[in-house]
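A.B. asks: Give me coordinates for this.
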Amino acid sequence: MFVLLKKEVRGFLSSLIGYVVIAVFLLVNGLFLWLFASDFNILDFGFASLEGLFMLAPFVFLFLIPAITMRMFAEEYRLGTIEFLFTKPLSDMRIITAKYLAGVILVLFSLLPTLIYFFSVYQLGLPVGNIDTGGTWGSYIGLLFLGAGFVAIGLFASSVSGNMIVSFLLAVFLSLFFYIGFDFIHSLELFGQIDLFIKAMGINTHYISMSRGVIDSRDVIYFISLIAFFLLLTRLSLESRKW
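C.D. replies: Purely as a prediction, here's the structure:
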């Protein structure tokens, strides 16, 4: 599995896609957080906070992560190498896990440079260091979990179709639905007592909870369950294509 994981990571970093994804993520966030007059601009907040980053980054990930994952299985189908992949002495789940972890590693590579924003705001605060450190680190952990969830969703979308455009669009739709779709359904107040349960099914509820700086086990369990659910769906999708 580790050989396949290294191959996947090397594939991202030896082609333009890995660097383009990281560069676009940093560019979009940098422009909106520091230059453009917007609700995300750090300098317009009036106090030392990275709240703008953690509001904007999920929407950037909504499009960039599907761009990463759309090729993971769809390209194997297109090139006809999927059969060769399954002849390797690896179970389907190990193959899926290797590809999944490669995507998560690329998400992590995208987030690491944004630590410059944290240290910049830390120094800009009056007095120096006047920033909610606990909330910031909680938000980073939440953003990593959110990205990991989007990777699992995107991997499933890639396993469904051999067309990368279809995989991309399906991943964007599913990620968007799980991010804010349940909040929208909850806001309609159609289901009475189960409205809160519906809201708790969405990613945003648990992401916001983590951003408070307190890592609740319920939020961690939610993200792990979401990831496991879509990885299982990916396995079922791949198995259905063998018949």
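
A.B. asks: okay, CA-based contacts and neighbour counts for the rest of this
C.D. replies: Fine.

A.B. asks: do you know how far the residue lying closest to Val21 once chain neighbours are set aside is from Ile22?
C.D. replies: Among residues not flanking Val21 along the chain, Leu64 sits closest, at 6.2 Å (C-alpha to C-alpha, 6 or more residues apart in numbering). According to C-alpha to C-alpha, to the nearest Å, Leu64 stands 9 Å off from Ile22.

A.B. asks: After the helix ranked longest in the chain, heading C-terminal, what element do we hit next?
C.D. replies: Taking DSSP state H as the criterion, the chain has its longest helix at helix 133-160. The C-terminal neighbour of helix 133-160 among helices and strands, as given by DSSP states H and E, is helix 164-176.

A.B. asks: Now show me the structure for the sequence below, then we'll compare the two:
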Amino acid sequence: MISLLKKEIQSFLGSLIGYIVILVFLTTIGLMMWIFPGNNNVLDSGYASIDTLFAVAPWVFMFLIPAITMRSFSDEKKAGTIEFLLTRPLTDVQIILAKYLAGVILVVIALLPTLVYFGSVYYLGSPSGNIDLGAMWGSYLGLIFLASGFVSIGIFSSSITENQIVSFIIAIFLCFFIFIGFDFISSLSLLGNIDLFILKLGISEHYNSMSRGVIDTRDAIYFVGLIALFIVLTKTVLSSRKW
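C.D. replies: Next up, the predicted model:
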């Protein structure tokens, strides 16, 4: 499994897509935080905060993570190497986890340079260091959980088709719906007490909770459950080839 994980990471970083994803992410966040005028601009807002990063990143990840994961299984199917991969001395779960962890590691690599933004805001504060560290680290943790959930959705989407573009579109739709779709449905107030339950099914509610610096085990359990659900669904899809 470790060798497959290394191969997947090398595949990402050995091609342009990995670097393009990282560059697009950092450029988009940088422009929003420092260049484009408005409330999201740190210098215009007058507050020592990197909330813009945590507000914009989910929407950027909604497109970039499907771009990372769309090749995971689709490419294997199209190239005809999926059968060889599945006959290796690895279980389906190990293969899925290797591809999943490779995607998560690439996202974490993309997030590491954003600590420069944190350092800049930290020293720009008056007095220096006047920033809510608890909320910031909670937001980073929430963002990693959110990205990990998106990666699991992307891996699943890639497993159900051999067309990378179709995989990309399906992943974007699922990420968008699970992120904000349940919020929209609950806001219609059509189901009474069930509306709150529907709200809790969405990523946004749990991500926003962690972004406030509140580390609730229920939020962590939600993300772990979401990731596990799509890994199980991916395994089911791969296993169906053997039926």
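
A.B. asks: Can you give me the TM-score here?
C.D. replies: Put the two chains on top of each other and the TM-score (TM-score structural alignment, normalised by the length of the first structure) is 0.98; 243 aligned residues with a C-alpha RMSD of 0.8 Å.

A.B. asks: what about the helices in the first structure?
C.D. replies: Going by DSSP H, the first structure shows helices at 2-14, 16-30, 51-69, 74-79, 82-86, 92-111, 115-124, 133-160, 164-176, 182-187, 195-200, 203-210, 217-240.

A.B. asks: could you redo the ones you listed as CSV and give each row mean neighbour count and distance to Phe36 of the first structure?
C.D. replies: Output for these, formatted as CSV (neighbours: other C-alpha atoms under 10 Å; distance: least, C-alpha to C-alpha, whole Å):
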stretch, mean neighbour count, distance to Phe36 of the first structure
helix 2-14, 15, 30
helix 16-30, 16, 9
helix 51-69, 21, 12
helix 74-79, 17, 37
helix 82-86, 13, 45
helix 92-111, 20, 21
helix 115-124, 15, 16
helix 133-160, 25, 22
helix 164-176, 21, 25
helix 182-187, 17, 28
helix 195-200, 16, 32
helix 203-210, 22, 24
helix 217-240, 17, 32
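
A.B. asks: How about Arg78 of the first structure, nearest residue that isn't a chain neighbour?
C.D. replies: Gly162 (5.8 Å).

A.B. asks: What's that neighbour aligned with over in the second structure?
C.D. replies: Mapped onto the second structure by TM-score structural alignment, Gly162 of the first structure lines up with Glu162.

A.B. asks: Contact partners for that match?
C.D. replies: By C-alpha atoms under 8 Å, 6 or more residues apart in numbering, Glu162 of the second structure lies in contact with Phe73, Ser74, Asp75, Glu76, Lys77, Lys78.

A.B. asks: still on that earlier bit, of the helices of the first structure, which is nearest Asn41 of the first structure?
C.D. replies: Asn41 of the first structure sits nearest to helix 51-69 of all these, at 6.3 Å, using C-alpha to C-alpha.

A.B. asks: for that closest one, packing partners?
C.D. replies: On a contact count with 3 or more C-alpha pairs under 8 Å, 6 or more residues apart in numbering; DSSP states H and E, helix 51-69 of the first structure meets helix 16-30, helix 92-111, helix 133-160, helix 164-176.

A.B. asks: Need those in a markdown table (columns: distance to Arg241 of the first structure).
C.D. replies: Formatted as a markdown table, those follow (distance: least, C-alpha to C-alpha, whole Å):
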| stretch | distance to Arg241 of the first structure |
| --- | --- |
| helix 16-30 | 27 |
| helix 92-111 | 12 |
| helix 133-160 | 9 |
| helix 164-176 | 16 |
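
A.B. asks: For His206 of the first structure, find the nearest of the ones you listed.
C.D. replies: helix 133-160 (7.9 Å).

A.B. asks: distance of the residue nearest the centre of the second structure from Lys7 of the second structure?
C.D. replies: When C-alpha atoms, centre = their mean is applied to the second structure, the residue found nearest the centroid is Ala147 (1.8 Å). Ala147 of the second structure sits 21 Å away from Lys7 of the second structure, going by C-alpha to C-alpha.

A.B. asks: same question, Ala98 of the second structure
C.D. replies: 9 Å.

A.B. asks: returning to that earlier point: dump the helices of the first structure to a markdown table, plus distance to Ile42 of the first structure.
C.D. replies: Shown next, in a markdown table, are the helices of the first structure (distance: least, C-alpha to C-alpha, whole Å):
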| stretch | distance to Ile42 of the first structure |
| --- | --- |
| helix 2-14 | 31 |
| helix 16-30 | 10 |
| helix 51-69 | 6 |
| helix 74-79 | 39 |
| helix 82-86 | 46 |
| helix 92-111 | 17 |
| helix 115-124 | 8 |
| helix 133-160 | 14 |
| helix 164-176 | 25 |
| helix 182-187 | 26 |
| helix 195-200 | 29 |
| helix 203-210 | 19 |
| helix 217-240 | 27 |
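
A.B. asks: right, and those helices - which one's nearest Asp39 of the first structure?
C.D. replies: Closest to Asp39 of the first structure of the helices of the first structure is helix 51-69 (C-alpha to C-alpha; 7.2 Å).

A.B. asks: Now the closest one on the second structure. Mean distance?
C.D. replies: Aligned to the second structure and superposed, helix 51-69 of the first structure gives a mean residue distance of 0.4 Å (mean C-alpha distance after the TM-score superposition for the first structure).

A.B. asks: Can you tell me what sits against that helix?
C.D. replies: 17-18, 21, 25, 28-29, 33, 39-42, 103, 107, 139-140, 143, 146-147, 150-151, 154-155, 158, 167-169, 171-172, 175-176.

A.B. asks: How far off centre is that helix?
C.D. replies: 7 Å (C-alpha atoms, centre = their mean, to the nearest Å).

A.B. asks: if we can go back for a sec, what does the residue nearest to Val21 of the first structure align to in the second structure?
C.D. replies: With TM-score structural alignment as the criterion, Leu64 of the first structure matches Leu64.

A.B. asks: ok, now Asp44 of the first structure?
C.D. replies: Looking across to the second structure (by TM-score structural alignment), Asp44 of the first structure lines up with Asp44.
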